[in-house]
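Chemist: below are the sequence and a predicted model; questions follow.
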Amino acid sequence: MTPHPRSTNTEAQSIPQALRQLGDPAIAAHSQRFFKTGPGQYGEGDQFLGIRLPMLRSLLPRYRQTSLAAMCEVLHSPWHEERLFALLLMVARFAKGDQDDKAAVFASYLDNIACINNWDLVDCSAPQIVGAFLEDKDRALLGSLANSTSLWERRIAVIATLHLIKNNDFDDCLAVAALLLADRHDLIHKAVGWMLREVGKRDQETAEVFLRQHYQAMPRTMLRSAIEKFPEPLRQAYLHNRISVTGP
């Protein structure tokens, strides 16, 4: 991982100082369980202060002038909510920035991608930064991430396409979904199914072309999520293998 930049003032210290005063041990204990932090689980070893997302979002205006360097320092925190807050700040910086700002946030995101290591951290940032930045650019990065050995990089690849899907641009979602059909992790099954469902909400025919080709090979969780909004008779037909399969 590329070393993160160092801020030149106390910004990176002020954010943890503020957040650590807001922690709730009961919420932290629940989060430890919810985000699967036990031995061998996907979030093994993660630590929580016990701060809910709405509280973090309410603090964003106070820190909107934080430097990108300071955000990156906070992103290296061992505390989950501090990493989450850093990503929310980066998303806000990207949204309001000019092209140079957006490029800098995107580069910092990739440089520090190892710190984006749970599903909520991915989901709150990948569409808004990765998907948005690649909208008018070459998107080969998505394929590279989808082929990563890192669970979280693979999830970034598919969740980033949500930004493109919202613009009725489905090709990259379908390409990444095809790469991840045989993925063994449930969090990828859920993510791919979610993105296919989003495609189907906007263009059911496009979603079904993909599904008719691949649904029999899909993990059950992925398929159930993908067809969740289909009319019930059609949903049952997929679930009971009554849809004709089409070739590539």
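Modeler: Nice, I can see it. Residues are numbered from 1 along each chain as shown.

Chemist: rest of the way, CA atoms for contacts and neighbours
Modeler: Fine.

Chemist: who's in contact with the residue nearest to residue 183 when sequence neighbours are not counted?
Modeler: Of all residues not flanking residue 183 in the chain, residue 189 sits nearest, at 7.4 Å (Cα to Cα, 6 or more residues apart in numbering). Counting by Cα atoms under 8 Å, 6 or more residues apart in numbering, residue 189 touches 181, 183, 219, 221-222.

Chemist: nearest to residue 82, of these?
Modeler: residue 183 (29.7 Å; Cα to Cα).

Chemist: comparison target, given below:
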Amino acid sequence: MTFTLQPLIASYEANASPAKATQMKAYMKDQFEYLGLPSPLRKELTKTFYSGQGLPQAEQLESIVSACWQMPYREYKYFAMELMVKMKKKVGHDAIHLYERLITEESWWDTIDLLAPSLVGYHFMEYPEERTKYLNKWLKSGNIWLQRSCILFQLKYKLDTDTRLLGSIVLKLKDSKEFFIRKAIGWSLREYSKTDPGFVVRFVQTHELSGLSHREALKWLERQ
């Protein structure tokens, strides 16, 4: 069977809700258009789509994702990212070029916060020899979404977290005035505090972070 997005498009658009779309657009600061599909409904429609279509071939993935990224409604980007997660073990080292491009196109926290830990993080675990090259490039890029990805790619690593690298990235970006950088610093440290609370406490005590980063870093520990 030839993989096609048409049944998905028909299903999504048949279930569109202009009222919910307005709410979702407002939540995202009126930056993006939505069909108005709440996540549970969208995932159910997607599941039905897969039951009929299956997954595409690995060599089709980039063109499918690129097509979704060009569509006007945000839900198609969510579909594309979730498809990439499903197929992350079927693509090779060249996938980083696609991830890098998507991080910089139509960017906001909703795409970065899936792309960075779920795809970039997995990729760098599989291809550690590529990590330094891309992290250095992204840190110097001046693009806040590439920089946020540097902070967040280890979010799911737990005991495999390279704390020296995490600390180095945080120190390079800690003086940024960007909300999404400061928030990501706090989030990355907070998440790692669930694995090694001592490291995070020492790091926060010995380095001057922004108030937002500091509060976010200790939020989970202070609730224990």
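Modeler: Cool, the structure landed. Remember, it's a predicted structure, so these values are computed and weren't measured experimentally.

Chemist: overlay them and tell me the TM-score.
Modeler: The TM-score (TM-score structural alignment, normalised by the length of the second structure) is 0.82; 212 aligned residues with a Cα RMSD of 2.4 Å.

Chemist: what's the local residue count around residue 190 of the first structure?
Modeler: 20 (other Cα atoms under 10 Å).

Chemist: before we move on, what SS does it have?
Modeler: With DSSP: H, G, I helix; E, B strand; the rest coil as the basis, residue 190 of the first structure sits in helix.

Chemist: that one -> the second structure?
Modeler: The alignment partner of residue 190 of the first structure in the second structure, by TM-score structural alignment, is residue 183.

Chemist: once you drop chain neighbours, what's closest to that match?
Modeler: residue 213 (5.7 Å).

Chemist: ok, now residue 135 of the first structure?
Modeler: The nearest residue in space to residue 135 of the first structure (Cα to Cα, 6+ apart) is residue 164, at 6.7 Å.

Chemist: show me what that neighbour aligns to in the second structure.
Modeler: With TM-score structural alignment as the criterion, residue 164 of the first structure matches residue 157.

Chemist: number of nearby residues for residue 163 of the first structure?
Modeler: Other residues within reach of residue 163 of the first structure, judged by other Cα under 10 Å, total 21.

Chemist: so it is in contact with residue 128, correct?
Modeler: Yes. Residue 163 of the first structure is within contact range of residue 128, at 6.8 Å (criterion: Cα atoms under 8 Å).

Chemist: which stretch of helix or strand covers the residue nearest to residue 135 of the first structure?
Modeler: helix 151-165 (DSSP states H and E).

Chemist: check the mean deviation of that helix from the second structure.
Modeler: When the second structure is superposed, helix 151-165 of the first structure averages 2.0 Å from its matched positions, counting by mean Cα distance after the TM-score superposition for the first structure.

Chemist: so which elements touch that helix?
Modeler: Applying 3 or more Cα pairs under 8 Å, 6 or more residues apart in numbering; DSSP states H and E, we find helix 151-165 of the first structure packed against helix 119-123, helix 132-134, helix 140-146, helix 171-179, helix 186-202.

Chemist: got the angle for it vs helix 186-202?
Modeler: Counting by axes from the mean of the first three to the mean of the last three Cα atoms, to 10 degrees, helix 151-165 of the first structure lies at 10 degrees to helix 186-202.

Chemist: buried residues in helix 151-165 of the first structure?
Modeler: 151-165 (16 or more other Cα atoms under 10 Å).

Chemist: now swap in stretch 189-204 of the second structure and tell me
Modeler: Residues of stretch 189-204 of the second structure classed as buried: 189-193, 197, 200-201, 204 (neighbour count, 16+ other Cα under 10 Å).

Chemist: save the residues you listed as CSV, and put in distance to residue 62 of the second structure too.
Modeler: Listed next are these as CSV, based on distance: Cα to Cα, whole Å:
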residue, distance to residue 62 of the second structure
189, 33
190, 33
191, 31
192, 32
193, 36
197, 39
200, 38
201, 42
204, 40
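
Chemist: what is the nearest of those to residue 54 of the second structure?
Modeler: Checking those against residue 54 of the second structure with Cα to Cα, the nearest one is residue 191 at 34.3 Å.

Chemist: with adjacent residues omitted, what lies nearest to that closest one?
Modeler: That would be residue 155: by Cα to Cα, 6+ apart, it lies 6.7 Å from residue 191 of the second structure.

Chemist: check contacts around that neighbour.
Modeler: For residue 155 of the second structure, the contacting residues are 117, 121, 188, 191-192, by Cα under 8 Å, 6+ apart.

Chemist: try residue 54 of the second structure
Modeler: Contacts for residue 54 of the second structure (Cα under 8 Å, 6+ apart) come out as residue 3.

Chemist: rerun that using 10 Å as the cut-off
Modeler: The contact partners of residue 54 of the second structure, by Cα atoms under 10 Å, 6 or more residues apart in numbering, come to 1-3, 47-48.

Chemist: next one: residue 197 of the first structure
Modeler: Taking Cα under 10 Å, 6+ apart, one finds 191, 203-204, 207, 222-230 in contact with residue 197 of the first structure.

Chemist: closest one to residue 49 of the first structure out of those, please.
Modeler: Comparing those against residue 49 of the first structure with Cα to Cα places residue 191 closest, at 26.2 Å.
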